[in-house]
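>>> What follows is a predicted protein model with its sequence.
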Amino acid sequence: MGRYPLIFLTLTFTLQVFVPQAKAQPDASLSSPVIPVWELKDVQPTDWAFSALQSLQQRYQCIEGYPDRTFRGEQVMSRYEFATLLNRCLSHDEVINREQPTIDRLQTEYVRELAILRGRVDGSTARVRELEITEFSTTTKLKGVVNFVVTDSSQEGEDTGVVFQARSRLNFNTSFTGKDSLLTRLTVGNALTPNLADGTKEVTQTHQFQGNTDNQVILGKLSYKFPIGERTIAILTPVGGQHRDYNLPAINPFFEDDNAGTTTLSTFAQRHPILSLGGASGLAMSHLINDSLQVGAGYYTPDGSDTDTGLFGGSYSAGIGVKWDAGKDVSVGLNYLHGFFQEGDFGFTDGLSESSSILGTSIVNDTLSQFSTVTNAYGIEAFWRVNRKLGLGGRLGYTDVKVLDEGDAAIWNYSLSLVFPNAGDKNDLGGIIIGVQPYLGRSMGNSQFSNEMPLHLEGFYKWQVSDEVSLTPGLIWHPNPNQSVTEADLFTSSLRMTVTF
């Protein structure tokens, strides 16, 4: 049962029983045309609150839809909106004249009960006010995501088979002031990334991100956001920090879900790959310059808890990102990341402190992790919401790598995506991604390796069975896996059931 219809039933009862005697001035906006209830696109005669909405509109002319001819009955109503709506209904002279005899009779018959009720309300208000002044309390909300996945990643000549995997996340969101947010994420699962094509991470799926915990509950992320002024937010993250944290809202909001397993199948399709370089412990800030321009910056290190190196004594990655809403349906993002990685720390880890890469070829991840490196990564991303059911996205990334005492190297990645929001039923989502995962495109020194483009072709469809359950079948095809023409193609098929609560 939606909260909006319940409030309107309350409003109907209020108008018929407790309309005050004060003569309010009519609201000028009441003279504007009112869309009949039966012409609202998302209100049906079979809806349980239809008669209440129709009665309020016909009798008092105070119920209106939005300009797009929708009512949005499931949307939460604030106290300000309720007060405005009640005032509009009470401002009609016809309401006062029609209901006045009933009001006078009820006030006479229930004068004693009304006096008792008024006293109780005044007492409750005083006690609540005292609690607001003297008490300190926190509010914690729990949001959970559970992925059950039947998946098969196969390659000719390899012994593979269908496996059943699961991963669960519990997100505890706590607010101390109402404007801050402390995120504590607990994760447990048995989801392994298959070991194919020399262990390439191109096959990593979102439910496999921090998915193998040996069925032990671990602290997946600990992050605290709090405002600094009206337009600036600071983010402190001891565990699980990511460069995406200061790049929100995402350029492509339909794919980005922090690897929760509710949208894309692959981690590659989630966000721009350079945002997965480094992470773990750090701090960040995000500032809204105006309604269309946002800038953020962050600094992260995998050694934040190490007493010998700390935040500033070892490997690190520092970045800055800019998001520009060029129009109502067009967004553009620019990112720059500078990093220093000691031997064993390089990788597209996306905040995993154990330096376990989650995308890209094993040639780029494993080769460069053998050395100390200095990186400068540049990325551009754009998204265009063509219409209600179609979106187009594109990404391009280049990373210049200086391998200390060895030479230089280059990493490339790019992709195009088709997004089908509101596909089928209202909350379904479809997607097609064609791209190239991060690969080593230029040799360093005298190193010899294959640098064929490791293609990534992915298609999925998320069917929202109910508000809490979705089913997502999909396929991923990897020609030239691990940037090698000698490797047989990789194929991944998955059927994922996601339960949210």
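Sure, I can see it. Residues are numbered from 1 along each chain as shown.

>>> Only C-alpha atoms from now on, for both contacts and neighbour counts.
Noted.

>>> Can you give me the buried ones in stretch 309-321?
311, 314-321 (16 or more other CA atoms under 10 Å).

>>> Going by distance to Gln448, which of those wins?
Checking the buried residues of stretch 309-321 against Gln448 by CA to CA gives Ser315 as the nearest, at 26.8 Å.

>>> And here is the other one:
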Amino acid sequence: MKLAHQFLACQAVVALLAQTSATNATELSIDRISSYVPLSKDAVSVEQVTSITQFSDVYPTDWAYQALSNLIERYGCVAGYPNGTYRGNRAMTRFEAAALLNACLDRVTEVTDELKRLMKEFEKELAIVKGRVDGLEARVGELEATQFSTTTKLKGKTTFVIGGVNANGDSQNGISFDQVGTGGADAYNEEFGALTFNYNLDLFLDTSFTGKDLLRTKLRAGNFGQSAFGGRGVNLTGLNIAFASEDNVKVDRLFYKFPIGESFTFIAGAKARNTEVLAMWPSVYTKGGATILDYTAVAGVPGVYNKATGQLIGGYWQQKVDKGEPNLNVSINYVTGNKAGSNSNPGEGGFMTENSAANLTAQVGWGNGNYGIAGAYRYGQCDSNFRKGTSFVQNEKYNLKCTTENGERTTRSSNSYALNAYWQPEKSGLIPSISIGWSINTVNGKRIVDGTYTNSQSWFTGLKWEDALMDGNALGIAVGQPTFATALEGSDTAFDGNYIFELYYNFQVTDNIAVAPALFYLSRPMGQNTQNLIDNGAGYDGRFNVFGGLIQTTFKF
């Protein structure tokens, strides 16, 4: 029994005695004192009870009911009369009071002796526990004394990638390869066919001042500048995690977001990304698994989710619903590109000018963790881009590059529309989650050269099995067509089609280490720029494809 219970027992006895005496003092008169005969042990026999319910004249509404119950049921030191009554309103003699108090004190003494015996028996164990607690207190004190901020947390992720690519198809020996495809498979392999070992490092410094807001500073470094996995040769081989900084650590994100009321969140940043400030991400293909190609990481619609990064303002609204219920959400943000927002020259940049290389992105979504659908729109000024596509779409003379003629800037711009949806089973098994996406892009403004595309599209389907083969692991398969031209201006029909296939297996070694072997195949990544085109009267039949294999290892800390 605890010492606190012993103390309560004494308190209960004293309180009961005091209150009983006080109550009966008001009932006795001077005239009755002479006729009062105190009870004695011989005059009335008493009987020990084990439950307060044994008393027929004690009710829960009585003022001392709880005190009496404690004395009986916890300490067993209260007796009643043989007829099953307690007679709580009757005065008691000092002898009776002494007997009751002595009985309770005897029980307290027994408990104290038992407690001492237990403490002696477990003396070694108690000493070990005390030592551990003292050690933990010392370590906590040291951490509190040395941490650089009480509100900032550091999280990190390091990714190693070892692998390579190989091209097949038409051969043009002795001709250099570049992004517009002036070479064939041999030229590509000569420049990009080596096995490479690259890394990406992300450091997140997350600060909160109120517990609900977030100031994020992200530092990043990587060595993908000369690698095919960084998008060299054909941009579609670029990985989601690829970053080129020549091993220098750079500020990659810097933004602040905070809630306004219960449903709205506002975001502003000197360096933020449009895809990272949405209320909902409309795909579960990369959730809980690996992220390999950049194209599949943007839900297969790079025309809308183009990862534009720069000076940003935006916000989103979320409907408040019960946990697990689908909610409606609306997101909108504006972000400049190519560092234009920090340029004071309005003819070259600026924030919210005609030369901001800006992207205005809006999304309406509905769903929860198991299913969802989203529609999105992006308006892009000149110098914005469609992120990933065929070499023909990415070619500078065909895309949204700003140009100057006779001292005037072009007004070329784009409008992109996307529709995405996802579903995943409540429990992992043979049925995978499915994520789909489709987008269409239109280009408007002054034509630079004949053959400029006016429309392009992309689509994607991704399947992912959770707990594949082993708990915690994931298997992913994706197929689609990255942005490819579907209509040309002032020229013939486009033959820009290209398919992409991706397969990965994410092996979760520990909670913080994952290894993901992956394969991918690009059927015609240069699109209409594919060399050795053969005019067979029905179209073009050039051949150039790329196969890639890699092992991606991720460390989180």
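Sure, I can see it. No experiment lies behind these values; they were computed from the predicted model shown.

>>> about what we covered before: quick one: which two of the buried residues of stretch 309-321 of the first structure are the most distant?
Gly314 and Gly321 (23.1 Å).

>>> what helices or strands is the single longest helix found in the second structure leaning on?
Looking across the second structure with DSSP state H, the single longest helix is helix 94-121. The contact analysis (3 or more CA pairs under 8 Å, 6 or more residues apart in numbering; DSSP states H and E) places helix 94-121 of the second structure against helix 3-27.

>>> Which helix or strand lies directly C-terminal to the helix it packs on?
Past helix 3-27 of the second structure, further along toward the C-terminus, the next helix or strand under DSSP states H and E is helix 30-33.

>>> So which bit of the first structure is the helix or strand that that following helix is followed by matched to?
Reading on from helix 30-33 of the second structure to the C-terminus, the next helix or strand found by DSSP H and E is strand 47-48. Strand 47-48 of the second structure lines up with nothing in the first structure when matched by TM-score structural alignment.

>>> Distance from strand 47-48 of the second structure to the middle of the chain?
How far strand 47-48 of the second structure lies from its chain's middle: 65 Å, per CA atoms, centre = their mean, to the nearest Å.

>>> for the first structure, what's the longest helix?
The first structure, longest helix under DSSP H: helix 111-134.

>>> what ranges do the strands span in the stretch 251-400 of the second structure?
Per DSSP state E, counting those that start in this stretch, the stretch 251-400 of the second structure carries strands over the ranges 264-273, 309-318, 327-335, 359-367, 371-380.

>>> ugh, typo on my part, it should be the stretch 101-250 of the second structure
With DSSP E, counting those that start in this stretch as the criterion, the stretch 101-250 of the second structure has strands spanning 152-169, 196-207, 214-222, 250-260.

>>> Compute the inter-axis angle for the last one and strand 264-273.
Read that as strand 250-260 of the second structure. Interaxial angle of strand 250-260 of the second structure relative to strand 264-273 (axes from the mean of the first three to the mean of the last three CA atoms, to 10 degrees): 170 degrees.

>>> Strand 250-260 of the second structure against the first structure, how far on average?
If you overlay the two and look at strand 250-260 of the second structure, the average distance to its match in the first structure is 1.0 Å (mean CA distance after the TM-score superposition for the first structure).

>>> Provide the aligned range in the first structure for that strand.
With TM-score structural alignment as the criterion, strand 250-260 of the second structure aligns to 218-228.

>>> quick one, strands of the stretch 351-500 of the first structure?
Going by DSSP E, counting those that start in this stretch, the stretch 351-500 of the first structure shows strands at 373-387, 390-403, 407-421, 429-442, 455-464, 469-478, 490-500.

>>> Quick one: map Thr152 of the second structure onto the first structure.
With TM-score structural alignment as the criterion, Thr152 of the second structure matches Thr140.
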